[in-house]
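Enquirer: got a predicted structure here, sequence first:
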Amino acid sequence: MSWLEVTPGEAPLIVALPHSGTDLADVEADFRSPELALWDADWWVDRLYAFARDLDATVVRTAVSRSVVDVNRDPSGASLYPGQATTELCPTTTFDGEPLYAGAVPDETEVARRTQGWFVPYHTALAGEIARLRVRHERVVLYDAHSIRSHVPRLFEGKLPLFNIGTFGGVSCSPVLSAAVQEICAANGQSHVLNGRFKGGWTTRNYGEPDKGVHAIQMELAMRGYLDEAGDWPPVFDPERAAPMRAVLTKILRRCIRFAEAHG
């Protein structure tokens, strides 16, 4: 499957990239515009974390846009954040609340088709890589990589911290790991929060089972840390601007690996 990218590594770390895709698949014509459908992509997160392969981490990425089907949502359709604004398994609006479709939104049959076509294969691959690494390592860290605009009033008030760490309220990974990630952010003078507005999506909540050797952690980055949010949209990727944040992320992923090895 050309849209599903799996790069196996041997380190006890998997980096998941569920939202950096810009392929609107066979439903592009259904959206009001391709530009609007791609507005909320995790722009350039795949390039930001390209170094993960040099750490011998496994990388799992879907090239299909989250607007087609969001592989980080509960497949049952249940909200991950009851009572708070969010988007669906097959989103019908942008984060700002703008309608994605000019006509009818995906019905139950269409949602099921997209789930089977893209959601299920992505998670089959992710689960397979976890199982493969667990044969070799007693502990594995699943790191779910995201980013979002710093200001999205419909989703949260004010300006988002640069590093937003989610562990489903401490359920999905050891507190030793989450504390280590926070320490790196603090040591490098980066604003951060643990289990703030973003506590971890479906990936973190579904796979994080510390007692079974799988420690899942979500990182939601504020985009201003690596690109110009005030410029034209979609933004361009500037390696020099991204370098400081990438340096901190490199320390974080290295710490994830050391954590897994030390507790293995």
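Expert: That came through fine.

Enquirer: from here on, contacts and neighbour counts on C-alpha atoms
Expert: Noted.

Enquirer: helix/strand/coil for residue 248?
Expert: Of the three states, residue 248 takes helix under DSSP: H, G, I helix; E, B strand; the rest coil.

Enquirer: next, count neighbours for it.
Expert: The tally of other residues near residue 248 (other CA atoms under 10 Å) stands at 17.

Enquirer: residues contacting it?
Expert: Residues near residue 248 by CA atoms under 8 Å, 6 or more residues apart in numbering: 184, 185, 188.

Enquirer: next one: residue 200
Expert: Residues near residue 200 by CA under 8 Å, 6+ apart: 165, 166, 167, 168, 217, 218.

Enquirer: please redo it, this time with the cut-off set to 6 Å
Expert: When contacts are counted by CA atoms under 6 Å, 6 or more residues apart in numbering, residue 200 touches 166, 167, 168, 218.

Enquirer: what helix or strand is residue 185 on?
Expert: helix 175-187 (DSSP states H and E).

Enquirer: residue 260 sits in which helix or strand?
Expert: Secondary structure assignment for residue 260, by DSSP H and E: helix 239-262.

Enquirer: and here is the other one:
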Amino acid sequence: MSAVEVVEGSSPVVLALPHTGIDIPRSLMRRLNLRGHTMADTDWHIDRLYAGLLPEATTVRATFHRYVIDANRDPEGASLYPGQNTTGLVPVTDFDGEPIWTEGEVPGPAETEERLRLFHEPYHKALKSQIDRVKEMHGVAILYDCHSIRSNIPFLFEGTLPDFNIGTNEGKTCAPIVEETVAEICSKAHAYTSVLNGRFKGGWTTRHYGRPDEGVHAIQMELAQSTYLETEDTPFHYSNDKAHRLRPHLSEILHRLERLALDGKLGN
């Protein structure tokens, strides 16, 4: 099983998909409890939702599930949101704070190191390689990190999550025009809600690669799954009708970002 799938494109935009994979080695699946088996914290169908929106975009997708190891967490294990509930590099609980491993089967430090080597590192090696490749082509790269999450998870946040959750680590990971462009499109999207650097300010991927002074601009989009799933519970079916309404807004975002890069608006 390859840890990563890459589709190379000629656009300056790179789409990262760290949480759509559902592959779990059989030996690990046997150690997960029933909650773990539901894989409820998957970014369900995000690869399908974005497919074809920007045909020349490069995509880098992790094939492994985040319960194996989370490709959007600091490999050193540092928390993205100190003092707030979250899940770690190798999750022990799900987003509801409930255990996902059977008693006595929680992975230890040695196993975490092995998973870093087999899964986390290959994904990020591929992602960095593609960022470097498109930056060499265009003088600039835009990393757009694709995510989704259930809209109501009391363990992680109060109330109902907005539909579009834009993260730039308080503007540190991209040029202001990148942040402003995405926020403007989302704010004008009829019947949708949005927030900039709210509960989700960008994960490790966005914070690690976003170096606007070096020509790499990173932004995370965390979509509420209510915007494109029939239900935010098992079996997490994709809604063609909802996706049909949502996809034009995502397409506009990606095309506008691409145009910023191609028109030299990012300093390349």
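Expert: Perfect, I can see it now. The model shown is predicted, which means the values in this text are computed figures rather than measured ones.

Enquirer: TM-score for the pair, please.
Expert: After superposition, the two chains reach a TM-score (TM-score structural alignment, normalised by the length of structure 1) of 0.96; 262 aligned residues with a CA RMSD of 1.4 Å.

Enquirer: still on that earlier bit, which PyMOL command selects the buried ones in the contacts of residue 248 of structure 1?
Expert: The buried residues among those can be selected in PyMOL (16 or more other CA atoms under 10 Å) with this line:
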select buried, resi 184+185
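
Enquirer: which residues touch the helix holding residue 185 of structure 1?
Expert: residue 252.

Enquirer: repeat the analysis, applying 7 Å as the threshold.
Expert: For helix 175-187 of structure 1, the surrounding residues in contact (CA atoms under 7 Å, 6 or more residues apart in numbering) are 192, 252, 259.

Enquirer: the nearest residue to the second one once chain neighbours are set aside and residue 67 of structure 1, how far apart?
Expert: The reference is to residue 252 of structure 1. Computed as CA to CA, 6 or more residues apart in numbering, the closest residue to residue 252 of structure 1 that is not its neighbour in sequence is residue 181, at 5.9 Å. In this view, residue 181 of structure 1 and residue 67 of structure 1 are 30 Å apart by CA to CA, to the nearest Å.

Enquirer: these two: which has the busier surroundings?
Expert: Neighbour tally, residue 181 of structure 1 and residue 67, criterion other CA under 10 Å: the higher count belongs to residue 67, 31 against 24.

Enquirer: for that one, helix, strand, or coil?
Expert: Following three-state DSSP, residue 67 of structure 1 is assigned to coil.

Enquirer: next one: residue 146 of structure 1
Expert: Residue 146 of structure 1 falls in the strand class when you classify it by three-state DSSP.

Enquirer: residue contacts, it?
Expert: Neighbour list for residue 146 of structure 1: 19, 42, 45, 219, 220, 221 [criterion: CA under 7 Å, 6+ apart].

Enquirer: which ones among these lie within helices?
Expert: Residues of the contacts of residue 146 of structure 1 located in helices (DSSP state H): residue 45.

Enquirer: can you put the contacts of residue 146 of structure 1 in JSON lines and add neighbour count and distance to residue 7 of structure 1?
Expert: Output for those, formatted as JSON lines (neighbours: other CA atoms under 10 Å; distance: CA to CA, whole Å):
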{"residue": "19", "neighbour count": "28", "distance to residue 7 of structure 1": "17"}
{"residue": "42", "neighbour count": "24", "distance to residue 7 of structure 1": "19"}
{"residue": "45", "neighbour count": "22", "distance to residue 7 of structure 1": "16"}
{"residue": "219", "neighbour count": "22", "distance to residue 7 of structure 1": "20"}
{"residue": "220", "neighbour count": "23", "distance to residue 7 of structure 1": "22"}
{"residue": "221", "neighbour count": "24", "distance to residue 7 of structure 1": "23"}
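
Enquirer: now flag whichever of the contacts of residue 146 of structure 1 is closest to residue 1 of structure 1.
Expert: residue 19 (17.2 Å; CA to CA).

Enquirer: how near is the alignment partner in structure 2 of that closest one to residue 62 of structure 2?
Expert: Aligning on TM-score structural alignment places residue 19 of structure 1 opposite residue 19 in structure 2. Shown here: residue 19 of structure 2 relative to residue 62 of structure 2, a distance of 7 Å by CA to CA.

Enquirer: and if you look at residue 142 of structure 2?
Expert: Using CA to CA, we find residue 142 of structure 2 at a distance of 19 Å from residue 62 of structure 2.
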